[in-house]
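Have a look at this prediction, sequence included:
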Amino acid sequence: MSTDTDQLAQLKVLRDSVTRSMMMYKFGMDEVLTKINILRQEFNHVHDYNPIENVSSRLKSPESILGKLRRKNARFTQAGLDEHVRDIAGIRVTTSFITDVFRIRDLLLQQQDITLVDERDYVTTPKPNGYASLHLILKVPVFLSSEVRDVMVEVQIRTIAMDFWASLEHKIYYKYQGAVPAELIEELRGAAEIAHRLDAKMESLHNQVAELKNGTEPNPAHSLFGFSIADNSFDKLVKAALEMTSADPVLEVE
């Protein structure tokens, strides 16, 4: 009887530990997602174009985490997770162009509360199978009621073309349960090269369009959060705001 009680107690401790860990990783992921979404909204309303096409996120399941720990003969401890399972919290950012991949990377890393733990650049040097993406392991603080915990979050940044190729490869490997025919692997490698050339071509076209732009285009700041403001109205608005800030402050008395 005592043995059963001990086992139940151990299971409860393990369950509570897993729950706390998953909660922390979700909080860490939410912190990084907030930072990315702030950048995304800023680009939408202030800059010429938004380099962030899409953002997705996921948490590994407890079963997947425990399975990976078993394969690596590691224990379910924070040290074991930090060393062997750094992608529990994962965020994927797809960008318009290759240069945007590194632009988003730099914008994230310049934030004071983000620490770069590890970086794998498969964009500059793709994997032999053609896979291309930038992988970052970031450490971000999570502020709780009683403590501050550092949480690791993986961020993958890649272009739309790279993401399409990776999605296709994943579906093929899933269909064949890992035993993909050699000729299909070669086809995938060729498709990766085509995707890379497409990225280069689209970026070249984007740069040509940027060079042709002149000063007659409307300022994106004139259309904030879906409200369009004509140039003359915008100028009047700015002038009125400047006059208000230069005037003596007036307190409204009820």
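Perfect, I can see it now. Numbers count the residues shown, from 1 in each chain.

Please make it C-alpha for all contacts and neighbour counts, starting now.
Will do.

Measure how buried the closest residue to H84 other than its chain neighbours is and give me the count.
When the adjacent residues along the chain are set aside, H84 lies closest to L69, with 6.9 Å between them (Cα to Cα, 6 or more residues apart in numbering). Counted with other Cα atoms under 10 Å, residues neighbouring L69 total 19.

And the contacts of the helix or strand harbouring L69?
Assigned by DSSP states H and E, L69 belongs to helix 62-71. Taking contacts as Cα atoms under 8 Å, 6 or more residues apart in numbering, the residues outside helix 62-71 that touch it are 18, 22, 75-76, 80-81, 84-85, 88.

can you list those in CSV and add secondary structure?
Output for those, formatted as CSV (DSSP: H, G, I helix; E, B strand; the rest coil):
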residue, secondary structure
V18, helix
M22, helix
R75, coil
F76, coil
G80, helix
L81, helix
H84, helix
V85, coil
I88, coil
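
Most neighbours of all those, which one?
I88 leads these on contacts (other Cα under 10 Å) with 23 neighbours.

Would you map the helices across the chain?
2-46, 62-71, 78-84, 98-109, 160-175, 182-212, 231-246 (DSSP state H).

Make a markdown table out of those and add distance to M152.
Converted to a markdown table, the helices of the chain look like this (distance: least, Cα to Cα, whole Å):
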| stretch | distance to M152 |
| --- | --- |
| helix 2-46 | 7 |
| helix 62-71 | 14 |
| helix 78-84 | 7 |
| helix 98-109 | 14 |
| helix 160-175 | 23 |
| helix 182-212 | 30 |
| helix 231-246 | 44 |
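
Out of the ones you listed, which gets nearest to S223?
Nearest to S223 among these is helix 2-46 (7.0 Å), distances taken as Cα to Cα.

Relative to P126, which of the helices of the chain is closest?
Closest among these, once you apply Cα to Cα, is helix 182-212, at 9.3 Å.

Run a quick neighbour tally on M162.
Neighbours around M162, by other Cα under 10 Å: 24.

same check, this time on N232
9.

quick one on the thing from earlier: check the spacing between the residue nearest to H84 and E63 real quick.
Computed as Cα to Cα, to the nearest Å, the L69 to E63 distance reads 10 Å.

try this one side by side with the last:
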Amino acid sequence: MEAMEIPRDVAEWNNLILIYKFALKEIDTKLNILNEEFQFIHAHNPIEHIKSRVKTTDSIIGKLKRKGYDVTLENAKEYIHDIAGIRIICSFTSDIYTIYELIKKQSDVKIIEVKDYIKTPKPNGYQSLHLIVEVPIFLSDRAEPVKVEIQIRTIAMDFWASLEHKIFYKFNKAVPEGITDQLKECADVVSNLDHRMLSIRNVMAQYK
């Protein structure tokens, strides 16, 4: 029985998704190597855990339409920078910037964009360090540069962002003012908690 032939446009979109999966593997391998080496040298893991995902074709197409672009592979690669996304969760805010510096030193990783929502949180209190990087993926017939979004945040920041995300969709973006006020207060608590935890860690480091 002959295998059903995949329509050309579907095959091309599937190939695009595959390339972004390769990019995630490339970044994930780099991060794990850096984390293990850092543990060996400094007896400390800056990375608690890593989450990754690739957008579905429907999600990419929907975002292109919302942004007003024609639905093409070229526009997806040019204008949708979070097709592949990695979230790095750390214990301390200092780890966030340590990881950022380690990523910057990778000779084959190009930093395209940096948004620091820790030094300048969003109005709702959201905190995280966002990077758009470009990494070369070596295929059988070519090397292709692929963009990956990297979000780096503490455990407390991630907990807050997860709750905010659930509330955002629960109320279909129209979140009652009372809840938004409470979320902002919680964001302030998270910021204070991260600061105090880092202070404790720095005091502990003085004891050998």
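Now that the structure is in, tell me what you want to look at. On a predicted model such as this, the values are computed, not experimentally measured, just so you know.

Can you tell me the residue that sits opposite the residue nearest to H84 of structure 1 in structure 2?
Using TM-score structural alignment, the equivalent of L69 of structure 1 in structure 2 is L64.

Please apply the same query to L109 of structure 1.
Counting by TM-score structural alignment, L109 of structure 1 lines up with K104 in structure 2.

Touching, that match and E113? I think so.
No. K104 of structure 2 is beyond contact range of E113, at 11.6 Å (criterion: Cα atoms under 8 Å).

Looking at those two, which one has more neighbours?
Between K104 of structure 2 and E113, K104 has the larger neighbour count (other Cα under 10 Å), namely 14 against 11.

Identify the spatial nearest neighbour of that one, chain neighbours not counted.
I111 (7.0 Å).

before we move on, back to that, going by distance to E154 of structure 1, which of the contacts of helix 62-71 of structure 1 wins?
I88 (7.7 Å).

could you check the distance from that closest one over to Y173 of structure 1?
22 Å.

cool, and L144 of structure 1?
41 Å.

and stretch 145-153 of structure 1, how far from the chain's centre?
From the chain centre to the centre of stretch 145-153 of structure 1 is a distance of 19 Å (Cα atoms, centre = their mean, to the nearest Å).

what does stretch 48-60 of structure 1 give?
Distance, centroid of stretch 48-60 of structure 1 to centroid of chain: 6 Å (Cα atoms, centre = their mean).

what do you get for stretch 202-216 of structure 1?
Centre to centre, stretch against its chain (Cα atoms, centre = their mean), the figure for stretch 202-216 of structure 1 is 27 Å.

And stretch 10-18 of structure 1, by the same measure?
30 Å.

before we move on, what about stretch 159-174 of structure 2?
18 Å.

buried stuff in that stretch?
Applying a neighbour-count criterion of 16 or more other Cα atoms under 10 Å, one finds 160-161, 164, 167 buried in stretch 159-174 of structure 2.

So which residues make contact with that stretch?
126, 175, 183, 186-187, 190.

how about that stretch, aligned to which bit of structure 1?
Stretch 159-174 of structure 2 corresponds to residues 164-179 of structure 1 when matched by TM-score structural alignment.

same check, this time on stretch 131-141 of structure 2
Under TM-score structural alignment, the match for stretch 131-141 of structure 2 is residues 136-146.

Show me what counts as buried in that stretch.
Neighbour count says stretch 136-146 of structure 1 has 136-142 buried, by 16+ other Cα under 10 Å.

which one of these sits closest to T125 of structure 1?
L136 (14.9 Å).

Now that closest one. Nearest residue, chain neighbours left out?
E119 (4.6 Å).

Please pull up the equivalent of that neighbour in structure 2.
In structure 2, the residue matched to E119 of structure 1 (TM-score structural alignment) is V114.

That match against E149, yeah?
No. With contacts counted by Cα under 8 Å, V114 of structure 2 stays clear of E149, the gap being 9.9 Å.

what's the overlap in contacts for these two?
Common neighbours of V114 of structure 2 and E149 (Cα under 8 Å, 6+ apart) are 130-132.

Just the ones in strands from those residues, please.
Among the shared contacts of V114 and E149 of structure 2, the members found in strands (DSSP state E) are 130-132.

Just put the contacts of helix 62-71 of structure 1 in CSV and tack on distance to M202 of structure 1.
As requested, the contacts of helix 62-71 of structure 1 are exported to CSV (distance: Cα to Cα, whole Å):
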residue, distance to M202 of structure 1
V18, 45
M22, 40
R75, 47
F76, 46
G80, 43
L81, 40
H84, 38
V85, 36
I88, 33
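
of all the residues you listed, which comes closest to F97 of structure 1?
Out of the contacts of helix 62-71 of structure 1, the member with the shortest distance to F97 of structure 1 (by Cα to Cα) is I88, at 27.1 Å.

Can you tell me which of the buried residues of stretch 159-174 of structure 2 is nearest K25 of structure 2?
Once Cα to Cα is applied, the member of those that ends up nearest K25 of structure 2 is A161, at 24.5 Å.

Tell me which other helices or strands the longest strand anywhere in structure 1 touches.
In structure 1, with assignment by DSSP E, the single longest strand is strand 148-159. Where contact means 3 or more Cα pairs under 8 Å, 6 or more residues apart in numbering; DSSP states H and E, strand 148-159 of structure 1 is packed against helix 2-46, strand 89-95, helix 98-109, strand 134-143.

superposed on structure 2, where does that strand end up, distance-wise?
The superposed strand 148-159 of structure 1 is, by mean Cα distance after the TM-score superposition for structure 1, a mean 0.4 Å from where its aligned residues fall in structure 2.

buried set for that strand?
Across strand 148-159 of structure 1, burial judged by 16+ other Cα under 10 Å covers 150-159.

Then stretch 10-25 of structure 2?
13, 16-17, 19-24.

go on, stretch 84-92 of structure 2?
So for stretch 84-92 of structure 2, counting by 16+ other Cα under 10 Å, buried means 84-92.

Would you reformat the helices and strands packed on strand 148-159 of structure 1 as a markdown table and include distance to R58 of structure 1?
Output for these, formatted as a markdown table (distance: least, Cα to Cα, whole Å):
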| stretch | distance to R58 of structure 1 |
| --- | --- |
| helix 2-46 | 9 |
| strand 89-95 | 5 |
| helix 98-109 | 19 |
| strand 134-143 | 15 |
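
Cool, thanks, signing off.
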